[in-house]
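> got a sequence here, can you build the structure:
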Amino acid sequence: MLFNDTYQTIREATEGIFRDKGSKFIAYAYPIKTENEIKEIIAALRNEHAKARHFCWAMRLTPDRNVHRFNDDGEPSGTAGRPILNALLSADVTNILVVVVRYFGGTLLGVPGLINAYKSATQEALSAANIVQKTVNDVYEVNFDYLAMNDVMKIIKEEQLNVLSQDFDTQCQITFEVRKSNLNQVLNKLDKVEGLKTVYLGTV
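This is a model prediction of the structure:
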């Protein structure tokens, strides 16, 4: 296979905690689908932890894991966001945001201490997480004549496609998702159905 059509993410939000010299680092891990969710999550945490000094974070997005961002939020450059991201890379998870909330304990930890603290807090949150494997799926819509209904339903059943919506009027329409690695096989079968049109809607 030319590409990997599976990826790992976390099922639900979790947290982990790490303490060093009086400072407390609370890591919150969230499964996310888009960057738009980040602002709201951080705003809620700032509200909840009004006395905390820093809210450092890193995220990874997309099944091919190539979208990532991080933020040191006032900590020395490279001591917070990057170690959080590195922990996500090590765990090979994506579609995830980790925010580490730091309460300062009065003693400076120095660069190695900070890197270790942010990484360790993130690892704690990840070890508490339920990591699940998901497949990369393409979503297609097919339009066909009522007469082709049996042929189309047979393919959907044979290939165990996940039907997202269907509308059977005079013109029939079905939206389904198919695992990327099975895509060509499914499209070849659908191509053989007379008068059927397929429309690609995106990847999930």
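> okay, CA-based contacts and neighbour counts for the rest of this
Noted.
> doesn't L88 fall inside a strand?
No: L88 sits outside any strand when classified using DSSP: H, G, I helix; E, B strand; the rest coil, being helix.
> ok, and for the strand or helix carrying R19, which residues are buried?
Using DSSP states H and E, R19 falls within strand 14-20. For strand 14-20, the neighbour count (16 or more other Cα atoms under 10 Å) marks T14, E15, G16, I17, F18, D20 as buried.
> stretch 60-78 now?
Using 16+ other Cα under 10 Å as the burial criterion, the residues of stretch 60-78 that qualify are R60, L61, T62, P63, H68, F70, N71, D72, E75.
> and the contacts of the strand holding R19?
With Cα atoms under 8 Å, 6 or more residues apart in numbering as the test, strand 14-20 has contacts from 24-30, 109, 117, 120-126, 128-129.
> now a PyMOL select for only the buried ones of those.
This is how PyMOL selects the buried members of the contacts of strand 14-20, with burial counted by 16+ other Cα under 10 Å:
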select buried, resi 24+25+26+27+28+29+30+109+117+120+121+122+123+124+125+126+129
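> keep only those of the contacts of strand 14-20 that are in helices.
Counting by DSSP state H, the part of the contacts of strand 14-20 found in helices is A117, S120, A121, T122, Q123, E124, A125, L126.
> and those residues, which is closest to E194?
L126 (49.9 Å; Cα to Cα).
> right, and that closest one touches A27 too?
No: counting by Cα atoms under 8 Å, L126 does not reach A27; the two are 9.1 Å apart.
> residues of stretch 145-155 that come out buried?
Buried residues in stretch 145-155, counting neighbours by 16+ other Cα under 10 Å, are found at D145, V152, I155.
> please give the structure of this sequence too, so both can be compared:
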Amino acid sequence: MDSNDSTATRYTVPSADSVHEVEIKRSRFITYLYRVESEVQAREAIAALRKTHFDARHHCSAFILGADRMTQRSNDDGEPSGTAGIPMLDALAKRDTPDGSPLSDILAVVVRYFGGIKLGAGGLVRAYSDSVSQALDAATLIPRQRLRIFTLDADHALAPRYENDLRAAGYQMEATVWEAEHAVLHLGIEDTDATAAQLAEFIATLTSGAGTARPTATKWVDIA
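Have a look, this model is predicted:
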């Protein structure tokens, strides 16, 4: 995803796919959470679960995509309209995350094995919403941030100190390239002009005015 695709600079994603099951009035609700980055990927995962759980009555789904969460879809898959997909989508969209950033690039699929007892419309809404919420409680969620990448040239002898000081100051350091004449440090910052200005001041102090950090690109990274 390119930085030009959105105005958001940070959101939250699942760190890995997961599954969580609850039983409500003899019905089994099996919630699968997937990390997805496109509608095609989401629909492929749903289709795969239909094959795995071919004997289940319902395979309800909801997903949110993109840093700005512009793509949101849900499907009741045979449950009464509005009792499954939308409550699932609401559970994803309104999820509180550790750093307060919105949850996205996530697919939830709830596979229901009917247990013979009807839950009614209100019961279904609660069941599907709670199933997704409990699955999110059990999942590991991590921030994903858009970084502005800079390079900094440094003498071979000075590069290790520069790298250590930058890392200690909280900058995201990537692999240093050791060229014949000098080393090239690569670092990432939050993709804002204010953070870039702070970096420029830090580099000026670090190098006694001799070094300049040059912007090269932007990219999205998971912050573990």
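> related to what we said a few turns ago, pick out the most distant pair among the ones in helices among the contacts of strand 14-20 of the first structure.
So, these by Cα to Cα: farthest apart are A117 and L126, at 14.2 Å.
> show me the strands in the second structure, by range?
In the second structure, the strands defined using DSSP state E lie at 10-14, 18-24, 27-35, 58-65, 71-75, 106-113, 141-154, 172-173, 177-178, 183-190, 214-222.
> ok, residues contacting the last one?
Going back to what we said before, that points to strand 214-222 of the second structure. Against strand 214-222 of the second structure from outside (Cα under 8 Å, 6+ apart): 1-3, 142-152, 191.
> give me the buried entries from those residues.
Neighbour-count burial (16+ other Cα under 10 Å) is assigned, among the contacts of strand 214-222 of the second structure, to 3, 142-152, 191.
> endpoints of stretch 123-143 of the first structure, how far apart?
Stretch 123-143 of the first structure has an end-to-end distance of 47 Å (Cα to Cα, to the nearest Å).
> off-centre distance for that stretch?
Chain-centre distance of stretch 123-143 of the first structure: 6 Å, with Cα atoms, centre = their mean, to the nearest Å.
> next one: stretch 23-31 of the first structure
With Cα atoms, centre = their mean, you get 17 Å for stretch 23-31 of the first structure.
> swap in stretch 42-62 of the second structure?
Relative to its chain's centre, stretch 42-62 of the second structure lies at 22 Å (Cα atoms, centre = their mean).
> quick one: buried residues of it?
Buried, per 16+ other Cα under 10 Å, within stretch 42-62 of the second structure: A42, A45, I46, L49, R50, H58, H59, C60, S61, A62.
> to which residue of the first structure is the second one aligned?
Meaning A45 of the second structure. Matched to the first structure by TM-score structural alignment, A45 of the second structure sits across from I41.
> check R126 of the second structure too.
Under the alignment (TM-score structural alignment), R126 of the second structure pairs with N116 of the first structure.
> quick one: contacts for R26 of the second structure?
By Cα under 8 Å, 6+ apart, the contact set of R26 of the second structure is F114, G115, G116, I117.
> contact partners for the alignment partner in the first structure of the first one?
This means F114 of the second structure. For F114 of the second structure, the aligned residue in the first structure is F104 (criterion: TM-score structural alignment). By Cα under 8 Å, 6+ apart, the contact set of F104 of the first structure is G22, S23, K24, A52, R53.
> just send the residues you listed back as JSON lines, with distance to L190 of the first structure too.
Shown next, in JSON lines, are the contacts of F104 of the first structure (distance: Cα to Cα, whole Å):
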{"residue": "G22", "distance to L190 of the first structure": "63"}
{"residue": "S23", "distance to L190 of the first structure": "60"}
{"residue": "K24", "distance to L190 of the first structure": "57"}
{"residue": "A52", "distance to L190 of the first structure": "57"}
{"residue": "R53", "distance to L190 of the first structure": "57"}
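> just the closest of those to S165 of the first structure, please.
A52 (46.1 Å).
> do you know how far the alignment partner in the second structure of the closest one is from R112 of the second structure?
Matched across to the second structure, A52 of the first structure falls on A56, judged by TM-score structural alignment. Distance from A56 of the second structure to R112 of the second structure, counting by Cα to Cα: 6 Å.
> repeat for D155 of the second structure
Relative to R112 of the second structure, and taking Cα to Cα, D155 of the second structure is found at 62 Å.
> look up the closest residue to the match of A52 of the first structure, ignoring the ones flanking it.
Spatial nearest neighbour of A56 of the second structure, chain neighbours left out: Y113 (5.1 Å); criterion: Cα to Cα, 6 or more residues apart in numbering.
> wait, what's in contact with the one you found?
With contact taken as Cα under 8 Å, 6+ apart, Y113 of the second structure is in contact with S27, R28, F29, A56, R57, H58.
> any idea how far D191 of the second structure is from the fifth one?
Read that as R57 of the second structure. 46 Å.
> for L206 of the second structure, which of the strands of the second structure is the nearest?
Across those, L206 of the second structure has its closest neighbour in strand 141-154 (11.1 Å, Cα to Cα).
> so what secondary structure elements neighbour that closest one?
With contacts taken as 3 or more Cα pairs under 8 Å, 6 or more residues apart in numbering; DSSP states H and E, strand 141-154 of the second structure sits against strand 10-14, strand 183-190, strand 214-222.
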